[in-house]
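Engineer: here are the coordinates; sequence isn't available:
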């Protein structure tokens, strides 16, 4: 089982807090969970350069949605019991604490596809009818600020985010405030959109997707405050793949965008549409090696071990192994 041995080595087998499943082993955990997505819905959930088949949903994401439904149900039960305890049995039944799921991983790993699939599946479970999705791209500092601070080449690195704003957003979500708004980001314009936002109104589940959502920092010396975004998560998923595979996926996505979105004169990246194939490929590789790969190696990959579940992808975009943190 070379694949299993590889994952065991990657997560520190022998001392690992994870239990690793090969694809066929994980697929059996679906049991009798019904398929609630139609082929046309799955096609709409797929990312530009990602691969999402009915088989992938059935074997990987249905078991995961079943697991998450169990986690959410247990948390909801605990929340009701705690409310009853704190209110001396006089709860009004209105309180609800959203269950927050973090989805992390490299650029081009398929985080957005995973987040959208989980949102669609979880919204069909009876105890979680309202599932919202927010990406941390909206919490990036505006380009004008990044340019002023000399951070445009560090866009996507931890220092390029408005962390206090993101922490306030998550604090409000966990406090049950309504509605809460998250800034809106446009990949077309490559910037945060001024005066535009996404409304989050007390969902049963909130999925937070982003590069650095599992990032840690140095805790304050006096022990005050909550320094990490992941402190707000009830469950977290990391999308994993080898560096060379991620590089290939990034270049392939860049080349497809060059033939589609980049052709619009209003696109921030319109200039790339005029490049030859060779020039475009060299440009994509340069961006990957100059920005995305260092960010992956320095900031994103080191957070993998903090995830509750790791989806390990093969070169064809399909999940080959799943590592679940032991209770």
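Structural biologist: On my side now, so go ahead. Fair warning: this is a prediction, and the values are worked out from it, not measured in the lab.
Engineer: C-alpha from now on. contacts and neighbour counts both.
Structural biologist: OK.
Engineer: Confirm that residue 323 sits in a strand.
Structural biologist: Yes. Per DSSP: H, G, I helix; E, B strand; the rest coil, residue 323 lies within a strand segment.
Engineer: what residues are up against the closest residue to it other than its chain neighbours?
Structural biologist: Distances taken as Cα to Cα, 6 or more residues apart in numbering put residue 20 closest to residue 323, at 4.1 Å, once the chain neighbours are dropped. Each residue near residue 20 by Cα atoms under 8 Å, 6 or more residues apart in numbering is listed here: 4, 7, 8, 321, 322, 323, 324.
Engineer: and residue 20, that one's in a helix?
Structural biologist: No. Applying three-state DSSP, one finds residue 20 to be strand, outside a helix.
Engineer: separation between it and residue 218?
Structural biologist: Using Cα to Cα, to the nearest Å, residue 20 is found at 30 Å from residue 218.
Engineer: of all the contacts of residue 20, which comes closest to residue 102?
Structural biologist: Nearest to residue 102 out of the contacts of residue 20 is residue 324 (Cα to Cα; 14.5 Å).
Engineer: also this one, for the comparison:
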């Protein structure tokens, strides 16, 4: 799978030397274990070699953003308003976006103690299963048409405009649905991280892109065969943890024939997730400011920084 040409690529060893005076002293192994997504892999070396330089790069973008906000306000003869800095994180299902998002939230909160750093996932903007069923889209869950993009765009517009107490709907992977009356409260953050497979996708009938609201964006990348392996490994862990909870979506598969369940998961990967990756997610990779490329065991072996 050829990487885009409009990036400067750095090996892990090269990337680790950038802004080397940054030292890791704010994250523990226990904290990493708590924020790691199911079946993901991350350690303190990853933090020091990949994420500490990334944190500094984000700080560069943040300074530039704030200066631009101030300069535009000065040009118009107005007082600068508080506008949050938005970070988008995209990539395939099971590639490790959630771990990256939560780790960045932790690192940025520790580095900028006077900043409020919040995180949401766009899963909450999926149509509820009942609505997907009504529209005949249940088997297309995760594809662009399964999201309420107008609501997501309105949400981002309200947050970017500095509104207080904006509700972001929640999604539960345990029940495999949007949580009725469940939401996260986004209240004028200094930095908002938005994680989801669709955050860099082009619109279908809207004039705005979701990515129009982002001030920095990351694509977490890996070969599809590796992602498939991670997806199936994660499914096995879900089966192992769901058999005691009848309310868990995976309970029906956990108590049934395991080989049949794994065959079903493999079919879902091929017919849904891989198709979605190839048709709608991967084509957005070259729109990201940064690419984190993974190899075996979720090891980040290369970082791509957009040239222009």
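Structural biologist: Now that the structure is in, tell me what you want to look at. Not measured: the values here are computed from a predicted model.
Engineer: The residue nearest to residue 323 of structure 1 maps to what in structure 2?
Structural biologist: Applying TM-score structural alignment, one finds that residue 20 of structure 1 aligns to residue 9 in structure 2.
Engineer: Check residue 202 of structure 1 too.
Structural biologist: The equivalent of residue 202 of structure 1 in structure 2 is residue 188 (alignment by TM-score structural alignment).
Engineer: Likewise for residue 168 of structure 1?
Structural biologist: In structure 2, residue 168 of structure 1 lands on residue 154 (TM-score structural alignment).
Engineer: Next one: that match relative to residue 77 of structure 2, how far apart?
Structural biologist: Between residue 154 of structure 2 and residue 77 of structure 2 the distance is 28 Å, computed by Cα to Cα.
Engineer: Residue 290 of structure 2 now?
Structural biologist: 35 Å.
Engineer: same deal with residue 246 of structure 2?
Structural biologist: Noted for residue 246 of structure 2: a distance of 61 Å to residue 77 of structure 2, by Cα to Cα.
Engineer: Which one of these two is surrounded by more residues?
Structural biologist: residue 246 (12 against 9; other Cα atoms under 10 Å).
Engineer: Setting aside sequence neighbours, what's the nearest residue to the more buried one?
Structural biologist: Using Cα to Cα, 6+ apart and skipping residues adjacent in sequence, the residue nearest residue 246 of structure 2 is residue 252, 7.7 Å away.
Engineer: Looking for the alignment partner of that neighbour in structure 1.
Structural biologist: In structure 1, residue 252 of structure 2 lines up with residue 271, judged by TM-score structural alignment.
Engineer: secondary structure class for its match?
Structural biologist: Under three-state DSSP, residue 271 of structure 1 comes out as helix.
Engineer: Could you report the distance from it to residue 279 of structure 1?
Structural biologist: As judged by Cα to Cα, residue 271 of structure 1 and residue 279 of structure 1 stand 12 Å apart.
Engineer: tell me the contacts of the residue nearest the centre of structure 2?
Structural biologist: Compute the mean C-alpha point of structure 2, and by Cα atoms, centre = their mean the closest residue is residue 195, 2.6 Å away. Residue 195 of structure 2 makes contact with 88, 89, 90, 97, 98, 101, 119, 120, 121, 122, according to Cα under 8 Å, 6+ apart.
Engineer: repeat for residue 250 of structure 1
Structural biologist: Residue 250 of structure 1 touches 107, 108, 284, 288, counting by Cα under 8 Å, 6+ apart.
Engineer: now do residue 196 of structure 1
Structural biologist: Residue 196 of structure 1 makes contact with 183, 184, according to Cα under 8 Å, 6+ apart.
Engineer: Then it would be within a helix, right?
Structural biologist: No. Read with three-state DSSP, residue 196 of structure 1 is strand and lies in no helix.
Engineer: Quick check: chain neighbours aside, which residue is closest to residue 80 of structure 2?
Structural biologist: residue 73 (5.1 Å).
Engineer: Give the burial count for the alignment partner in structure 1 of that neighbour, as a bare number.
Structural biologist: For residue 73 of structure 2, the aligned position in structure 1 is residue 83, judged by TM-score structural alignment. Neighbour count for residue 83 of structure 1, taken as other Cα under 10 Å: 18.
Engineer: What separation is there between residue 83 of structure 1 and residue 97 of structure 1?
Structural biologist: 11 Å.
Engineer: now the strands for the stretch 201-327 of structure 1?
Structural biologist: Under the criterion DSSP state E, counting those that start in this stretch, the stretch 201-327 of structure 1 contains strands at 205-209, 235-240, 309-313, 319-325.
Engineer: again with the stretch 1-150 of structure 2
Structural biologist: Going by DSSP E, counting those that start in this stretch, the stretch 1-150 of structure 2 shows strands at 7-11, 85-91, 117-121.
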